[in-house]
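>>> fold the following for me, if possible:
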Amino acid sequence: MRVRSSRFLLPALLWALPAVVSAQAAPPFSAADLGALRLRNIGPASMSGRVVDMDVVESNPSTWYVAGATGGLWRTEDNGVTWASTFDAPVHSIGDVAVFQPNPQIIWVGTGERASRQSVGWGDGVYKSTDGGKTWQNMGLATSMHIGRIQLHPRDPNIAYVAAQGSVWGAGGERGLYRTTDGGRSWTRTLAVNDETGATDVAMDWNDPNVLYAATYQRRRSAYGFDGGGPGSALWKSIDAGATWTKLTGHGLPDGEYGRIGIGVYRKNPKILTVSIEQGARYNASTAYIVRKAGVYRSDDAGATWTFMSDWNPRPMYASQVIIDPNDDQRIYMLNAYSFSDNGGKTFTAPRTTTHGDDRFVWVNPANSRHVVKLDDGGIGISYDRGNKFLYVTSLPLSQFYRVTTDNAVPFNIYGGLQDNGCWMGPSASWNTNGVLNDHFSRLCGGDGFHVTPNPLNPRTVYSASQFLGLQRNDTKTWEVQDIRPGDSTGHIAGRRNWETWGKPGATQVLGNAMHPANWDAPFIISPHDTATVYAGGQHLFKSVNSGRTWKDLGDMSTGVDRSTLPLMGRKPGENTLSLDDGVPYFPGVTALAESPRAKGVLYVGTDDGRFRVSRDGGMTFTDVQSRFPGLPKDSWFAGVDASRHAAGTAYVVVDNHRSNDFTNYVYATADFGTTWRRIDAGLPANRVARTVREDPRNAKLLYLATEFGVFISPDAGGQWVPLRNNMPTMPFNDITIQARDNTLVLGSHARGLWILDQLNALQELTPAVAASSAHLFTVQPAMQLRTTNVRPHTGDMHFRGENPANGALLDYWVRESGTVVELTVLDSAGRTVQTLKPTSVRGVNRIVWNLRYADLPIRSGGGEDDDAGPSATTPGPLVVPGTYTVRLSTGGAAQQQRVVVKEDPRVTVSRTERAAWTAFHREIAALATSHAPVAERWRAMTGTDAATRDGKRQASELSARISGLYGAVARYTGAPTSDQRSELRFYTRMAAELGKAGR
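This is a model prediction of the structure:
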């Protein structure tokens, strides 16, 4: 099979469908027109998301390539101290990375995470770089969706094997083991089983590259469950470079159906194999570590015979992989629950570490087995004592957010839930010149974090939810927590499975614990009309009017389907179903929930089994409306609903049906309380998979859409859509919120943490008329004079620094033509010029920052607010007095102007009179510095050698430094100057006058 290669080949299955084009006119602006609206990434990086694979340049083991599950590929050249993103392709999810060791400029990446979990990302085939990751080319296998492993020939750069798993959500596509002998220009499928089975692992005999071992894996996931095995799962061997394969059975291997299999070949003696095999009855829950016929097997004769070593194989759906120390065949590392064996797999030790316990890959340095790197759900651990104790990388921002909200603190806080890293809160900006740091964030809950919402009237109280509606109420002053999960008086019970036993065929399933069923990402909301009223969605909808102390059951919101009757891969689940419903222990349940901010008691409720209900009386009665969504398949997953802030009957809904192998965009709107719905996704490129839709709080026509492959905005309520790319790579976004007071967009990425777009005014005001104009000045958000400093100790370079907002007023303007000459003048209330800016402009929205100061001074800085800034040829002018200013845009024609409100840092408590006097004194120093600068320059240029000239040059230079020092000293404290400072200024003024006369 020959596959066309290109710079970025988009997969036929997901992307090659033509985008549905809106019947309306093209948007008045393009994505490129918005490029100046740069977003800030604030991480965090100390609680990273899943890191799934790595390879190391063995000739230079300080250079690593590390793959995030959804965060792309990253490179370090200093053993993990600093990182650079090196793979920003049209897809974000990665399953495997492989470096060709004889020439490490050649790197292969298989896209699409190999784990079969419920939140897995997918890819578009195999990529290759021949320049060390600077550029990439898609080499095909576009419909493989998930790549389990890439095995490179140890000497021939043109030979590679790819284990293609195929879609976890459906049959078909490119799945099986593929081989290329021409560097990826063409591929041959050498091992195929059926449309439900792909290859998940491949390994090679280091001494004889013709000898290969492969694992095939039959599995299927859906909205309602998981089946992790079948007759297609098997262990295979080839002795002719994959031309033919022999299925390995018996001779010590277990009978029956297999699930996931992992293969390890000992590097020093490739006849020694260790494999992990998922197999056996009663392995029917994600956390049920029950004795079973599965685990670790060893062969000492290249797979001819096998010895059962132990049944240790924690949660095989997720990992089921053994790693053999390349220098010691007795040292075995087992993935998922970090553990190792020193007797070939007979017994395992799970050391207590300060890293995340759920590991995804372990690399052992072939030159030094004490050097171990562990990748896990929280980041990267580096060990120099063979994996007992670790340094933890805290500089790689791969956190995976599910939900985000904000409060009204200054600066406002962001709250969110992270994949397997709990719930957190942290500031959107900091007073630290280094930016938003990891330790600015505080933890609120454990487990998988999801919805987190502060009480709007009392932000000290924060509600947080872990998986399956593990609802808590947190006190963020004392850090006390109360469990308030509906229906569970003792709180959130940790059990995760629907039924504990199956019994005989036909017997009733027994609920495994007392916890009321709820979706993994079950929502709750605080009523916008009463902060004591909370709604929470399990399978039933619950309502509390006393902040969660008691609950009223409003009834089952789902269809009530019995999922034990629903088949996967053509068969119903049973007691021998491998990894039964792993990750989906509860179904069905509520997945979308909102109350109208305009009409109290108007509720919208959607479920994961295709039911959507509307109540107009606070949940007393409901109307089913799911049949009124045009073009929506039955049983679809309602992912989110946003009730309008502008119109009582308006709401927006997104449906995510990819769990049924349907990657279509489904975005809907209603204007009549859900009686009728219309689709508003026609202007989107195909198969983005919508996750969240939000209406802008100021402009009812402006919508924001979070998808698996980026964020889109619509200027006309869904008629047209424009991607909001700017400086962001391709990544999945699960949630969006708008901080109304600051008019700021907050994006929760499930890949690279939190992203913030400050000041949405330009997006809100960019009408077709504005886009058609030659120039336009947008309104300006109030700006605050922030006093930032750094009072922390030295931290070294393994330290993530989230970006602070610009310290000033953001001046956004539009020009129709690049190169338009623009002048922006800031005026005070008396019409006097404060500062003039002359930026270079390009077509579209342009952004420049006024620093809330008077014009820069022509002196070298002598120690201002930011000592880290270092000396500069100019010094920022004095801060203006807080108040109202005018910014005027001139382009050669008629001028436009907008008001700018300047606010003081809320921590500065001086009186208005004293504050004005401080600026006035600062301006006196600035005026002296400005007038003395040319005098000092004249003295510097003098060439005389007489004593008077030498003294004058020295005094002029010293006076410049003294004035600069006084200027900086006054800048460091907002308040009335001291008598010494006033005396200094008088003395410097006299000296400047004397030097001015003498230097003429």
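
>>> C-alpha only now, for contacts and for neighbours.
Fine.

>>> correct me, but Gly548 touches Val534?
Yes: Gly548 sits in contact with Val534 when judged by Cα atoms under 8 Å, with a separation of 6.7 Å.

>>> neighbour count winner among these two?
For Gly548 and Val534, the more surrounded residue by other Cα atoms under 10 Å is Gly548, and the numbers stand at 24 against 20.

>>> spatially nearest residue to Glu480 (excluding sequence neighbours)?
Nearest non-adjacent residue to Glu480, counting by Cα to Cα, 6 or more residues apart in numbering: Asn474, 6.0 Å away.

>>> now name the helix or strand holding that neighbour.
strand 470-475 (DSSP states H and E).

>>> rewinding a little: contacting residues around the residue nearest to Glu480?
Contacts for Asn474 (Cα atoms under 8 Å, 6 or more residues apart in numbering) come out as Leu444, Arg460, Thr461, Val462, Tyr463, Ser464, Glu480, Val481, Gln482.

>>> how about Phe542, what does it touch?
Going by Cα under 8 Å, 6+ apart, Phe542 touches Pro486, Tyr535, Ala536, Trp551, Lys552, Asp553, Leu554, Gly555.

>>> and the second one, how many residues sit next to it?
Residues near Tyr535, counting by other Cα under 10 Å, number 26.

>>> quick one: contacts for it?
Tyr535 sits in contact with Phe524, Ile525, Ile526, Ser527, Leu541, Phe542, Lys543, Ser544, where contact means Cα under 8 Å, 6+ apart.

>>> mind doing that once more with 7 Å?
Shown in contact with Tyr535 (Cα atoms under 7 Å, 6 or more residues apart in numbering): Phe524, Ile525, Ile526, Phe542, Lys543, Ser544.

>>> SS state for it?
State at Tyr535, reduced to three classes by DSSP: H, G, I helix; E, B strand; the rest coil: strand.

>>> scan the contacts of Tyr535 and report the most crowded one.
When the contacts of Tyr535 are compared by neighbour count (other Cα under 10 Å), Phe524 ends up highest, at 28 neighbours.

>>> and the closest residue to it other than its chain neighbours, how many neighbours?
By the measure of Cα to Cα, 6+ apart, the closest residue to Phe524 outside its immediate chain neighbours is Ala536, 4.1 Å from it. A total of 25 residues lie near Ala536 under the criterion other Cα under 10 Å.

>>> quick one on the thing from earlier: which among the contacts of Phe542 end up buried?
In the contacts of Phe542, burial by neighbour count holds for Pro486, Tyr535, Ala536, Trp551, Leu554, counting by 16 or more other Cα atoms under 10 Å.

>>> let's see this one next to it:
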Amino acid sequence: MYALIQTRDQGSVWRSDDGGANWRVVNWSRELIGRAGYYIHLAVSPANADEILVSNSSFFQSVDGGQTFRSVNWGGDNHDIWWDPKDADRFAITHDAGITITTQHGRSDRRVQLPIGQMYHVSVDNQVPYYVYSNMQDDGTMRGSIIAAEGTGAGYNGSGNLWDHGLGGCESGFTIPDPADPNIVWSTCYGNKVTRYDHRTKIARSVAPWMITLDSPPEDSKYRCHWTAPLAIDPFDHTNVYYGCNVIFHTSNGGQSWKVISPDLSAQDPGRIVSSGGLVGDNLGQFAPEVIFAIAPSEVEKGLIWAGTNDGQLWYTKDGGATWNDVSKNVTGMPAWGVVSKIEPSHFSGGTAYVAVDAHLMDSREPYIFKTTDYGVTWKRVNGDLPNRHPLSYVKAVAENPNRPGMLFAGTGHGFFYSTDEGGHWTEVSAGLPRAPVSWVVVQKAFHDVVVSTYGRGLYVLDDITPLEQGTPATTEAAVHLFAPRPAYRWTVRGRALINFSLRAAPRGNVQLQVLDAQGTVVRDLRATPREGLNRVSWDLRHEPPRLIAMRTTPPENPHIWEEPRFRGQDTRPVTHWGLEQAQVGPIVVPGKYTVKLTVDGRSSTQPIEILRDPKVPTSQADLDLSVKLQLRLRDDISTAADMVNTLEVMRKQLEDVTKAYRDDRTREALIKQVAEMDRKLFDVEAKLLEPAQMTSDDKYFQQAYRVYMNLIWLNGEVGPGAGDVSGGADFAPTDTSVSLLETIEKDLNGAKADYKILMDRDVPAFNRAIGGAMTPLTGGRQ
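As a prediction, the model looks like this:
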């Protein structure tokens, strides 16, 4: 048996060889107890009693019964060890970067990273598309476009989503963009650290208002600063930045200088202003006592700033910090020593504010949300019917919808809720959101999105809450209600419009959802799988796609093609050449006004929808019109070529089946010969549209020059959405070369159409007459 013991002055490893009756010291190494109060574990090999592993801020191994230890690089800020009791070469180590697993006793290992991002806060900017900002425990500061999730890959030609990292700051604190210039990002970090980052230079500058407080016991620090020290920017003047420790600092010159604008706003209880960490101090700020935890300037009343502490104190100033008013004692029901975790000044009234208080550290798991309408003179609880019996029922964040008065959002220790009646009643929204503490909530006003951070599962977006905003008892009771869609931006990468409708009951028949242009022409038919309640359909902003080729015949090069798993049990197969899929779509519509039409059980509803220009695209409307018109022409040409090939394929498949059925019947030799001659005529025309190399449905075979169908698809990718290693050009007018190429391809298409017409008007009828009743006449599916 081994015991690792921490004392105030030294660590020690003790060993017992008689089941604990007698003990002896085998090691006095102090490094074995690094941050013992936070992470430490000792494990003994199941096969060798002299081998010991110790995990803490570093990782150590002993093979001589603890007499000596060596540091090994098997993790970093390590927390736990699992050792296979049946295989001593197999063990796992958990640490801040994930899990390290070895099956070879550390000679090789595999690192596993789990989707467990611990995010302290989240903020958004006003770009189009807007960016999300946050900081992650054991990672750092980051931001990324709302268009796609972090780490979705480069996609075609780098069109994926790679977030910006290292924006100053660190793993804790706040990360907030300058509302007037998103290139400027402010961040806080433990130990009284503040940075100002400029994305144009990708340089962060340290602008802390005082000495670094890391290591310092709070009673020895002039300023006490929390692990997640709050930061806020003045909505009326973006040069005013506020930062909180036990006082509030203010800068108006980018952090070049600071001044203190508040007294110590905490309760200043000397019995709580003490070191943390147990036997050995551990003053990183996670448990910093008596500090400001929330700062919130009003966006409707200049100079009004709210502040709250982690010991239940609540203050405000109406003159930018010159004078402060303590309203803590006015909050009836405020739990003792509760953490004022978030303050939400109303977006509609200066005197109104909402406060989330988290008292779970005092073992109160109740949800506390307070509201004032008179600058804190009186308060009432508005947590209504939020769940209050779960160990994680406490509230960590509250937010008000800037687009609808009375609509609130709350994040608790294990869920997300909304209220449409000032907190009287709450509804949980859990679809797609893991059970994790919702640490912060923010609403992106222009996009009607709610963005939340979770402490354990990363960042999430509840996109397009317009159905919740527009919801009334009348819309709920209506048999069918089509909500007014929010405007959508014409993004050529991941652009979309969300269409929402509610049904009081499941429809009797099909639901039709269409998008019409200003002339009333149907731009897109959208598929909907309706259900009772709220429904959502996503439109990718594209016109109808082209019709595509569906091969039916068996290529001579691969007689077993229908036995392949990808085609087994199917009647048709696509042309699958690498790079085509991206280009097999219709064009994105031009900016403008459109109409959504919903038809349910014969009754129709309409709503206008506007597609907005991407402000980052300077191309004129006229040039975008040219691009879309050319893409529509390409789409229709692709459909024309595909229709001809598909008709020919139906007939050739019919001939193929006859050949298979009678190939061993010598009495049918004449018929087989006629069939072969007819198939050759059909194939000759088909091959003018699609080169035979593509008829094998192979992916990465590069054998033959393209013909009409493939040339059209690749040109569509060039002009519009892109294709395999083709960037595309949907945000630009088509090039002169593209226009000329289409004219060239259309000449080939028209030649094939002429041959096809002769075939269908002369050769096919002649064949049908010649065979008499020997087989079903060829029609190609045409009547």
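
>>> what does the residue nearest to Phe524 of structure 1 align to in structure 2?
Applying TM-score structural alignment, one finds that Ala536 of structure 1 aligns to Tyr243 in structure 2.

>>> its match contacts Thr228, correct?
No: look at Tyr243 of structure 2 against Thr228 with Cα atoms under 7 Å: they stay out of range, at 10.9 Å.

>>> can you give me the helices for the stretch 351-500 of structure 1?
Along the stretch 351-500 of structure 1, no segments are classed as helices by DSSP state H, counting those that start in this stretch.

>>> and for the spatially closest residue to Pro615 of structure 2 that is not a sequence neighbour, the neighbour number?
Excluding the flanking residues, the one nearest Pro615 of structure 2 by Cα to Cα, 6+ apart is Val128, at 7.2 Å. Close neighbours of Val128 of structure 2, defined as other Cα under 10 Å, add up to 16.

>>> now Ser145 of structure 2
Using other Cα under 10 Å, Ser145 of structure 2 has 20 neighbouring residues.

>>> again, but for Thr309 of structure 2
One way to gauge burial is a neighbour count; for Thr309 of structure 2, by other Cα under 10 Å, it gives 28.

>>> how about the one 10 residues further on?
For Asp319 of structure 2, the tally of surrounding residues (other Cα under 10 Å) stands at 13.

>>> need the contact list for it.
Applying Cα under 7 Å, 6+ apart as the definition, the contact partners of Asp319 of structure 2 turn out to be Gly303, Leu304.

>>> that one -> structure 1?
Using TM-score structural alignment as the criterion, the counterpart of Asp319 of structure 2 in structure 1 is Asp617.

>>> any idea how far Thr820 of structure 1 is from its match?
56 Å (Cα to Cα, to the nearest Å).

>>> contact partners for the residue nearest to Phe524 of structure 1?
Taking Cα under 7 Å, 6+ apart, we find Ala536 of structure 1 in contact with Pro523, Phe524, Ile525, Phe542, Lys543.

>>> ok, of those, which one's closest to Arg496 of structure 1?
Pro523 (17.4 Å; Cα to Cα).

>>> and the closest one, what pairs with it in structure 2?
For Pro523 of structure 1, the aligned residue in structure 2 is Pro230 (criterion: TM-score structural alignment).

>>> how far away is that match from Trp258 of structure 2?
Pro230 of structure 2 sits 15 Å away from Trp258 of structure 2, taking Cα to Cα as the criterion.

>>> ok, Thr619 of structure 2 next?
Noted for Thr619 of structure 2: a distance of 45 Å to Trp258 of structure 2, by Cα to Cα.

>>> same deal with Arg531 of structure 2?
58 Å.

>>> for Leu162 of structure 2, same thing?
Distance, Leu162 of structure 2 to Trp258 of structure 2, using Cα to Cα: 35 Å.

>>> what does Ala770 of structure 2 give?
Distance, Ala770 of structure 2 to Trp258 of structure 2, by Cα to Cα: 98 Å.

>>> just Ala307 of structure 2 next, same as before
Separation of Ala307 of structure 2 from Trp258 of structure 2 (Cα to Cα) stands at 18 Å.

>>> and if you look at Gly308 of structure 2?
Taking Cα to Cα as the measure, Gly308 of structure 2 and Trp258 of structure 2 are separated by 20 Å.

>>> ok, Tyr223 of structure 2 - contacts?
Residues near Tyr223 of structure 2 by Cα under 7 Å, 6+ apart: Cys245, Asn246.

>>> host element of it?
With DSSP H and E as the criterion, the answer for Tyr223 of structure 2 is that it lies in no helix or strand.

>>> now do Ala307 of structure 2
Using DSSP H and E, the element containing Ala307 of structure 2 is strand 305-309.

>>> next, the mean deviation of the next helix or strand after that strand compared to structure 1.
Past strand 305-309 of structure 2, further along toward the C-terminus, the next helix or strand under DSSP H and E is strand 314-317. Plainly put, strand 314-317 of structure 2 ends up 1.1 Å away from its match in structure 1 on average once the two are laid over each other (mean Cα distance after the TM-score superposition for structure 1).

>>> distance from strand 314-317 of structure 2 to the middle of the chain?
36 Å (Cα atoms, centre = their mean, to the nearest Å).

>>> swap in stretch 278-294 of structure 2?
Counting by Cα atoms, centre = their mean, stretch 278-294 of structure 2 comes out at 33 Å from the chain centroid.

>>> quick revisit: and the contacts of Phe542 of structure 1, which is closest to Met309 of structure 1?
Pro486 (44.7 Å).

>>> Trp850 of structure 1 pairs with which position in structure 2?
In structure 2, Trp850 of structure 1 lines up with Trp539, judged by TM-score structural alignment.
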